[in-house]
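Asker: 3D model of this:
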Amino acid sequence: MSNLKICLVCSSLGTTCGIANYTEDLAKALDKNGAEVLLTNNIKNFKHIEEFGADIAVTEFEYTLYPTPDLNRFLNKLRRRGITSAITMHGWSDLSVEENEVIETKADKIIVLNDRFRRRLIERGNSPDKVMVIPMGFRQFKLEERTKTRARLRIPDDRKVVGMFGFFEPWKRFDVGAKAVTLLQKKYNISLLVRSFSKRYKMAKEAEKIFGDVVKSEGVDVIEIGARDMYLPLEKIASVLHACDVLLYPYQELFTYSSSAAIRDGISSFVPIVASDIPFFDDIPDGCVFKVRSGGYEDMAAAISRIFEDEELREEMIKCQREVVKKYSWDNVAREFLEVIGSIIEHI
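Answerer: Sure, this is the predicted structure:
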């Protein structure tokens, strides 16, 4: 247990944003483990942070969330007031020179989600003592019974369903998923279930069009869950994913050194998963995900077919998923977070 006062800063709180979900999950788990937590999305109004009496202010950072001058002023104020500062990095770009300089010179500590990210920052000259790893947690959902969900969605018992979930981004390659399902149509009575939220910027619209063209030209049966401008509760999404036979994540590497919340939610839905074998998924244990080295739709289709046909493999994957979700639950991550934060405050 802990009596630490922790301010979590996330400018996207209350929006359709994975980092906001991460921050809210962490805050709930920290509170459950005895910390006093202040959630704020405002780095310009410093008064409420001072009144709270924070031991540490942890800023959840992604490059689009904060204007650099505002972040610089905020970190300077924390330093002048004697409040320890940490920044949790949810991605990285060497091209963002000005922002990176502020983070690396003004924050007392930098928190990253995986070892690969930590190595990259140390390579840049950051002290190993400054950069620490606290992994992203796995949500624990109350899943609806699979047969009930399939009945509600009017999915026949003999239908194989491949699910894809996440923001509609070009690098998530929903079109590759559609092509993989196309190759399986002759062998299986199969549908592609899609639950995606689109931010509707230019490249996202182009990715949607490419996906739509593949679906139309190949006659793929698509089960679309909710409109793409509607953000559904994760608990509901998890039950829908749980009703699938396989989940597919044919991502392309972005070299942002971040970690995937979408694949964690898939694992927490306890369904066999096929994913690209890329560094982005390095912090996901192999046993609960079938990783495909090439990332091509032909090999994705072959992996899906193997899972369909191999009951023992399916059972082993789901067993591994349950173990991983338990080990890296948000409660356990919060305890690790409190140990790290306590150590930081002692040594600052």
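
Asker: For the rest of this, base every contact and every neighbour count on C-alpha atoms.
Answerer: Fine.

Asker: what sits against the residue most central in space within the chain?
Answerer: Central residue of the chain (CA atoms, centre = their mean): Ala261, 1.5 Å from the mean position. Residues counted as contacts of Ala261 (CA atoms under 8 Å, 6 or more residues apart in numbering) are 18, 136.

Asker: That one and Phe167: what is the separation?
Answerer: Ala261 is 11 Å from Phe167, where distance means CA to CA, to the nearest Å.

Asker: before we move on, what about Ala180?
Answerer: Separation of Ala180 from Phe167 (CA to CA) stands at 19 Å.

Asker: These two - which one has more neighbours?
Answerer: Per other CA atoms under 10 Å, whichever of Ala180 and Phe167 has more neighbours is Ala180, with 24 against 19.

Asker: Quickly find the element holding that one.
Answerer: helix 174-184 (DSSP states H and E).

Asker: Give the other helices and strands that that helix contacts.
Answerer: strand 160-167, strand 190-197, helix 202-218, helix 297-309 (3 or more CA pairs under 8 Å, 6 or more residues apart in numbering; DSSP states H and E).

Asker: Also this sequence, please, to line up against the first:
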Amino acid sequence: MRLALITGEYPPLPGGVGDYTRELARALQARGHVVAVWTDRRGGEDAGSPVPVFRVIRRWDAAAWLALGRSLRAWRPDGVLLQYQAAAYGLGGAMNLWPAIARLWLKATPIVVTFHDLRVPYLFPKAGPLREWSVRFLARSADGVIVTNHEDEATLRAVGIRPLWRVPIGSNIQPPMDLPRAEESRRRLSFPLDRPLVGFFGFLHPSKGFDVLLEAVAALIREGVPLGLVHIGATVAPSDPSQNDYAARCRRRIVELGLQEHIWETGYRPSEEISLSFAAVDLCALPYRDGVSFRRGTLMAALAHGRAVISTIPRVPIPELRDGENILLVPPEDPGALATAIRNVLRDPALRSRLETGARALAEHFAWERIAAQVEQVFEALRPRR
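Answerer: Alright, predicted model coming up:
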């Protein structure tokens, strides 16, 4: 099949949706499909990419409809997959209307939307219910919908969205086969060798609970636990500058808690150095405010690197997650419970080893080959429908 992937962000611009699109495109290509990506002009060229990238969009507004229509009609895809996350499109609503508009150019070509989350766009002041309506309109106007997690699946099924598939995301950072051990990784990155290190991966966004982790780490240090915290990755996503205020609040809190000498920040680094950082830490703490979910690329990366993961109780049951076996779960927004979980993992080598083994086994379910095969099945299922 000739498959066109549309995304609001794409490497070398940092962002989880862009990284996901790149990995999915490569996996689909490896399965024998002809794949290309359409995105905007930010970030420049992805040098050496085996997947063609058409940077035809100036801004994600109504003008993007015409630019996409002309380019896609010339390319003649057998299917179109729109990666949707409101922030990646500047919180505007133009792409929420795009599948309905695209019929002018694409006719019977199946259009599928992957919802990376169900957060609503801003649209305009006092848009109110229109924001929620725009997301549902996007889902209903597509030929098929993919969600990445159990919670979003339940939400869309409850409002009658069909046909609907749940296809998980994979890790955007693939660990190399020769990843060194913790001590060597710390030496290469100039991390301390004299204390346990807790890792946190991802942009600073209120939903990820970095401020909760700061409180937990500070409490453990006050107890006399020699501890360091490593923030792996960039601080703020270029596609969502609204995160700046939260990041600033976290930095102020670091000073207020006296944690300046206990925190290391890698910043945006190549994937090889991100993997080194994962290898260097003793565990990963990901205290999401809205509960752990398979839509979180940060979780997938920690699992892929075989880290012991502490996260928060999901909003809806996730059968694949087994508390104490492949993840350790605590209530959201509870620094005390988080501190206790961190202490228990650091003091109990058997628990840590069990969580690491469970994480590696769970990560096998999110291999890109398997994800690409499921996306392929979605388009195969839609062919006779059209």
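
Asker: How alike are these chains, TM-score-wise?
Answerer: The TM-score (TM-score structural alignment, normalised by the length of the first structure) is 0.88; 339 aligned residues with a CA RMSD of 2.6 Å.

Asker: Give me the buried positions along stretch 223-241 of the first structure.
Answerer: Under the neighbour-count criterion of 16 or more other CA atoms under 10 Å, stretch 223-241 of the first structure has 223, 225, 228, 231-232, 235, 237-241 buried.

Asker: who touches it?
Answerer: For stretch 223-241 of the first structure, contacts defined as CA under 8 Å, 6+ apart pick out 16, 141-146, 149, 163, 191-199, 247, 265-266, 268-269, 271.

Asker: Buried among the residues you listed? Need that as a selection in ChimeraX.
Answerer: Buried subset of the contacts of stretch 223-241 of the first structure, written as a ChimeraX selection, criterion 16+ other CA under 10 Å:
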select :16,143,149,163,191,192,193,194,195,196,197,198,247,265,266,268,269,271
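
Asker: mind checking what the residue nearest to the centre of the first structure lines up with in the second structure?
Answerer: Using TM-score structural alignment as the criterion, the counterpart of Ala261 of the first structure in the second structure is Gly297.

Asker: how much space between its match and Arg186 of the second structure?
Answerer: Gly297 of the second structure is 24 Å from Arg186 of the second structure, where distance means CA to CA.

Asker: and what of Leu156 of the second structure?
Answerer: Distance, Leu156 of the second structure to Arg186 of the second structure, by CA to CA: 44 Å.

Asker: Also Arg166 of the second structure?
Answerer: From Arg166 of the second structure to Arg186 of the second structure the distance is 38 Å (CA to CA).

Asker: And the two? Which one has more around it.
Answerer: Taking other CA under 10 Å, Arg166 of the second structure and Arg186 do not tie; Arg186 has more neighbours (20 against 17).

Asker: Just tell me what the more buried one corresponds to in the first structure.
Answerer: Correspondence of Arg186 of the second structure to the first structure, assessed by TM-score structural alignment: Arg150.

Asker: Identify each of the strands in the second structure and give its residue range.
Answerer: 2-6, 34-40, 53-57, 79-84, 111-115, 144-147, 164-166, 197-201, 228-232, 263-267, 283-286, 309-312, 328-330 (DSSP state E).

Asker: Contacts only, for Ile6 of the second structure.
Answerer: Residues in contact with Ile6 of the second structure (CA under 8 Å, 6+ apart) are 37-39, 80-83.

Asker: Among these, which one lies nearest to Gly291 of the second structure?
Answerer: Nearest to Gly291 of the second structure, judged by CA to CA, of the contacts of Ile6 of the second structure is Gln83 at 22.6 Å.

Asker: what's near enough to touch the closest one?
Answerer: Residues in contact with Gln83 of the second structure (CA under 8 Å, 6+ apart) are 5-8, 17, 21, 113-116.

Asker: Considering the residues you listed, which possesses the most neighbours?
Answerer: Busiest of the contacts of Gln83 of the second structure [other CA under 10 Å] is Gly8, holding 27 neighbours.

Asker: and Glu298 of the first structure, what pairs with it in the second structure?
Answerer: Alignment note (TM-score structural alignment): Glu298 of the first structure maps to Gly336 of the second structure.

Asker: surely its match meets Ala216?
Answerer: Yes. Between Gly336 of the second structure and Ala216 there is a contact under CA atoms under 8 Å: 6.3 Å.

Asker: Correct me if wrong: Glu62 of the first structure contacts Gly91.
Answerer: Yes. With contact defined as CA under 8 Å, Glu62 of the first structure reaches Gly91; the gap is 6.2 Å.

Asker: Residue in the first structure paired with Glu272 of the second structure?
Answerer: When the first structure is aligned by TM-score structural alignment, Glu272 of the second structure is paired with Glu235.

Asker: Against Asp283 of the first structure, how distant is its match?
Answerer: Distance of Glu235 of the first structure to Asp283 of the first structure, computed by CA to CA: 23 Å.
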